[in-house]
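Okay, sequence plus prediction incoming.
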Amino acid sequence: MNDLRSDQIQVLSDNDPTPTSPTGASNQFQHPRPPISPPKELIPMNKLDFITSLEAVLVPNTNEGNAATSDLKRQDRVIAILTTAALITNIVLVIIKIAGAVVSKSLSIISSVVDSVLDLLSSIILLWTAGKVKKRNLYKYPTGRARLEPTAILIVSVIMCATSAQVILETQVRHLTGITAEPLFLQRITHLVYNFRPDIVTKIDTVRAFHCGTKFFVEVDIGLPGSMPLAIAHEIGQQLQEQIEKLDDVERAFVHLDFEFTHLPYSEHKIV
């Protein structure tokens, strides 16, 4: 009977996969099985969204990185194209305005030429600076050359201020204060008066011209015979005035007629 029971216990122990300790106790609590994660369908939606957001932050997305790099390259190409187009446009404008200033001699066009030249100079300086900043030299400039850009902007600002001050001095101050004309223009007026009726005009006493805005006021003193009738003398003076006013740079011309030249020209006017 004891042998039969021992055989039954041996059969049961062979059929039971759970190992037993030498004392006969089960070892199922000493080697626990790994926990099984519940399916996503059983996770609440707020927790699922939180896990998804963490994955988006922690796991890099190579597609988005490539797209961002492509966008940056495309933006650089667009900037380079626009910068080159602006530079070419400024060059064309400078050439056209210089031609217009030479032909018209207008101070407004000259001022516009100065502005266009400054814009062109600024573009060239900033492009050169941007190229230097991109070329890094760790041995010569350990901290980079990014400071070149504000330095270039400062230089351009100083040049623009100095040029603007010079333009204001030339166009708004000198021409409005009645400064005398250049010697070349005075020679031109003298040559015109000398060749006007040399058979009647006995002497050229004074030729003056001074700025009045962008053009000139001209004053001429000529000598005529004392015995000449007033009507004829007036007609000669009127003709000479019209000849001088035909010049493009002349706003008004005043012709004074006299028959003696012993007095000084300035003695006839008040000194201010």
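Thanks, I have it.

hey, let's count contacts and neighbours off CA atoms from now on
Fine.

hey, where'd the helices end up in the stretch 151-272 of the chain?
Along the stretch 151-272 of the chain, counting by DSSP state H, counting those that start in this stretch, helices occupy 183-194, 230-245.

Any chance of CSV for these, columns distance to Val92?
What follows is the helices of the stretch 151-272 of the chain, written out as CSV (distance: least, Cα to Cα, whole Å):
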stretch, distance to Val92
helix 183-194, 32
helix 230-245, 36
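
Ignoring the adjacent residues along the chain, who's closest to the one residue sitting closest to the centre of the chain?
The centre of the chain sits closest to Asp119, judged by Cα atoms, centre = their mean, with a distance of 5.0 Å. Computed as Cα to Cα, 6 or more residues apart in numbering, the closest residue to Asp119 that is not its neighbour in sequence is Asn90, at 7.2 Å.

for Phe217, same thing?
Phe217's closest residue in space is Arg252 (Cα to Cα, 6+ apart), at 5.1 Å.

of the helices of the stretch 151-272 of the chain, which approaches Ile168 most closely?
Ile168 sits nearest to helix 183-194 of all the helices of the stretch 151-272 of the chain, at 22.5 Å, using Cα to Cα.

Residues in contact with that closest one: which ones?
Ile204, Val207, Arg208, Ala209, Leu240, Ile244 (Cα atoms under 8 Å, 6 or more residues apart in numbering).

how far out from the middle of the chain is it?
Centroid separation for helix 183-194 versus its chain: 43 Å, with Cα atoms, centre = their mean, to the nearest Å.

Same check on stretch 77-89?
13 Å.

From the opening residue of stretch 160-180 to its closing one, how far?
Taking Cα to Cα, to the nearest Å, stretch 160-180 runs 28 Å from one end to the other.

tell me which residues in that stretch are buried?
Neighbour counts over stretch 160-180 (16 or more other Cα atoms under 10 Å) mark Met160, Thr163, Ser164, Val167, Thr171, His175, Thr180 as buried.

Include neighbour count and distance to Asp3 when you put the contacts of helix 183-194 into CSV, please.
What follows is those, written out as CSV (neighbours: other Cα atoms under 10 Å; distance: Cα to Cα, whole Å):
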residue, neighbour count, distance to Asp3
Ile204, 16, 163
Val207, 16, 156
Arg208, 18, 153
Ala209, 23, 149
Leu240, 18, 159
Ile244, 22, 153
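
Presented hereafter is structure B, for comparison with structure A:
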Amino acid sequence: MMASPRQHNPGMSRSPPSFLELSPQQDWGVMSTRGQSLPGLIRRYSLSEGAATRDTDDMEQVAGAQADQASGSSIERPHRRGSILIGDTTSPFRWSGYYTPPVQLKSLRKPVREYYERMNYLVSRYSYVDRLLDSSIARDLLEDYERHWAKNQGQLHTITEEQSAAPLQTSSEESAAINNQAGYNHLTERTPLLVSPDNEVETGGFGHDHASDARRIVMTAIYINLTANCILLAAKIVVTVMTSSVSVLASLVDAALDFLSTAIIWSTTRITTRRDRFRYPVGRQRLEPVGVLIFSVVMITSFFQVALVSLQRLIGDDHSLIELTLPAIIIMVSTVAIKGLCWIWCRRVNDSNVQALAQDAMTDIVFNIFSIIFPLVGTFANLWFLDPTGGLFLSFYVIFNWASTAKEHIAHLTGAAASLDDRSVFLYLVMRFAACIRWVQNLEAYHSGDRLNVEVDVVLDETTTLHDSHDIGESLQYMLENVTNVDRAFVHLDYTEYNLPTHVDHTR
């Protein structure tokens, strides 16, 4: 399962359905950022894979109609605030003209094909940004801010200094204060500051149900792989006892560590899904790369010991042939068959964690096949050194692959910069977001575990009010966080192109 880590190649082409779909759904709810309905809406987009892409005008008609219904007004306003602030930001590019069909890619040489595969990947990312910004999400966010501000501005009061001799409350005032205090007793940490009852009913639980289904699928895949690993571990222990093959020993170590890897994935998945907003305000998603890093060290150390055993066999005086009996061969072939069934099932589940299990199962299939081939060929060809050579080869294969994985996760955990492709996509989104953004002063994208943090400094007109600046900045933040590989986004607003560094450099 975990004998070979999953390799990431950002330059390879990826199909657009891997990004969030923006197809209009009949059960869309009106967005309320302060009423906590926006996360549910974004989850709806992320879980609507496979839906056909509709026309953007239809999308805006659906969302616009719902916004008017939620506001309770049947009079259409001639100028929506969102459209005024964002302005006309139509994309000047038609990215579909730059996309190369896969049929044409097959006829190209490998270097040229890799170049166009990377271009297809960028085209799909830019097209996704266009669909995101051409939808009504950002404009409806601004309308939502305006609607709640108008509704609640009379309820918000500034804090004034306490009078030295404050008059005593009347009985009616005391009863009102008691009633207000009683109304706060049901509040929890998840209660929104400003609640929108209309939106609360429409969006409650929709994204949670889909997220629960996805977690159930992941946990089912983990349990299936855990059961398979237990069976394979017991079978390989029997084969190792029956023979003294180093290649089979390497396969046994791999099976034992597969059991450990499944346990690590299971434990980190359960821990990260249990949110504690007081102890871990931004979640514990970085536990996953930490777990992989720890497992990488264990994997490298274990197979280093297997490599030492192989070298001792090669330089030792014992040149006896390793013979695999028929029961041992049957057991090893059965392990390949079980891993093959796990791979067939896991590859049908459209989830990144389950896809990782599927790729690891395929790697184990290849690993176990070579564990059988090396001693068998050595026996039939009367070549004693093939078995320890095979064990040495498999050990180096695992060591180099997991060393590469450890290096990658160390870079991600220490805040390595995002790729140029990712930064270009973020820059394109910020440049296209609103016409009132005069300059993009700075953009930083860096890893915080497996996902990215994005910080952007934008310059608005100095006459822009705090009201408008806040709504533009927070709407841009939500748009950036709507990109699939972004964990958190931070938008800094300036009124001039000159600004001091955003953060203090403590290394000087």
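Noted; the coordinates are in hand. Small disclaimer: the values here were computed from a predicted structure and weren't measured.

hang on, the earlier thing: out of the helices of the stretch 151-272 of structure 1, the one nearest Asn15 of structure 1 is which?
Per Cα to Cα, nearest to Asn15 of structure 1 of these: helix 183-194, 129.2 Å.

That closest one aligns to what range in structure 2?
Mapped onto structure 2 using TM-score structural alignment, helix 183-194 of structure 1 spans residues 420-431.

residue ranges of the strands in structure 1, please?
203-212, 215-223, 250-258 (DSSP state E).

Tell me which of those sits nearest to Asp115 of structure 1.
With Cα to Cα as the measure, strand 215-223 is the member of those nearest Asp115 of structure 1 (22.6 Å).

For the closest one, which helices and strands make contact with it?
When contacts are defined as 3 or more Cα pairs under 8 Å, 6 or more residues apart in numbering; DSSP states H and E, strand 215-223 of structure 1 packs onto strand 203-212, strand 250-258.

okay, the shortest one sits on what stretch of structure 2?
Under TM-score structural alignment, the counterpart of strand 250-258 of structure 1 in structure 2 spans residues 486-494.

Equivalent analysis for stretch 221-240 of structure 1, please.
The aligned range for stretch 221-240 of structure 1 in structure 2 is 457-476, by TM-score structural alignment.

Pull the distance from that stretch to the chain's centre.
The chain centre lies 29 Å from the centre of stretch 457-476 of structure 2; the measure is Cα atoms, centre = their mean.

re the thing from before, between the helices of the stretch 151-272 of structure 1, which one is nearest to Glu64 of structure 1?
Checking the helices of the stretch 151-272 of structure 1 against Glu64 of structure 1 by Cα to Cα gives helix 183-194 as the closest, at 71.7 Å.

can you give me the angle that closest one makes with strand 215-223?
Per axes from the mean of the first three to the mean of the last three Cα atoms, to 10 degrees, the angle that helix 183-194 of structure 1 makes with strand 215-223 is 40 degrees.

how big is the offset of helix 183-194 of structure 1 relative to structure 2?
Mean deviation of helix 183-194 of structure 1 relative to structure 2 after superposition (mean Cα distance after the TM-score superposition for structure 1): 1.2 Å.

Equivalent analysis for stretch 251-258 of structure 1, please.
Mean deviation for stretch 251-258 of structure 1: 0.8 Å (mean Cα distance after the TM-score superposition for structure 1).

List the buried residues in that stretch.
For stretch 251-258 of structure 1, by 16+ other Cα under 10 Å, it's Glu251, Arg252, Ala253, Phe254, Val255, Leu257.

Just give me the closest of these to Asn195 of structure 1.
Minimum distance to Asn195 of structure 1 across these is 15.2 Å, recorded for Val255 (Cα to Cα).

burial count for the alignment partner in structure 1 of Ile373 of structure 2?
Alignment note: Ile373 of structure 2 maps to Trp128 in structure 1; criterion TM-score structural alignment. Number of residues near Trp128 of structure 1 (other Cα atoms under 10 Å) recorded here: 14.

same question, Ala328 of structure 2
Other residues lying near Ala328 of structure 2 total 21 when counted by other Cα under 10 Å.

Verify the contact between it and Val248 for me.
No - applying Cα atoms under 8 Å as the test, Ala328 of structure 2 and Val248 come out as separate, 9.9 Å apart.

quick one: the residue opposite Leu169 of structure 1 in structure 2 once aligned and Gly449 of structure 2, what's the gap?
Aligned by TM-score structural alignment, Leu169 of structure 1 pairs with Lys407 of structure 2. Computed as Cα to Cα, the Lys407 of structure 2 to Gly449 of structure 2 distance reads 13 Å.

just Ile217 of structure 2 next, same as before
23 Å.

quick one, which of those two is more surrounded?
Using other Cα under 10 Å, the more surrounded residue of Ile217 of structure 2 and Gly449 is Gly449, with 23 against 18.

Just give me the match in structure 2 for Gln10 of structure 1.
Matched across to structure 2, Gln10 of structure 1 finds no residue, judged by TM-score structural alignment.

and Gln10 of structure 1, how many neighbours?
11.

What separation is there between it and Asp3 of structure 1?
Distance, Gln10 of structure 1 to Asp3 of structure 1, by Cα to Cα: 11 Å.

try Asn46 of structure 1
Going from Asn46 of structure 1 to Asp3 of structure 1 by Cα to Cα gives 64 Å.

Same question for Pro198 of structure 1.
Here Pro198 of structure 1 is placed at a distance of 166 Å from Asp3 of structure 1 (Cα to Cα).

do Ile110 of structure 1 as well
Distance from Ile110 of structure 1 to Asp3 of structure 1, by Cα to Cα: 128 Å.
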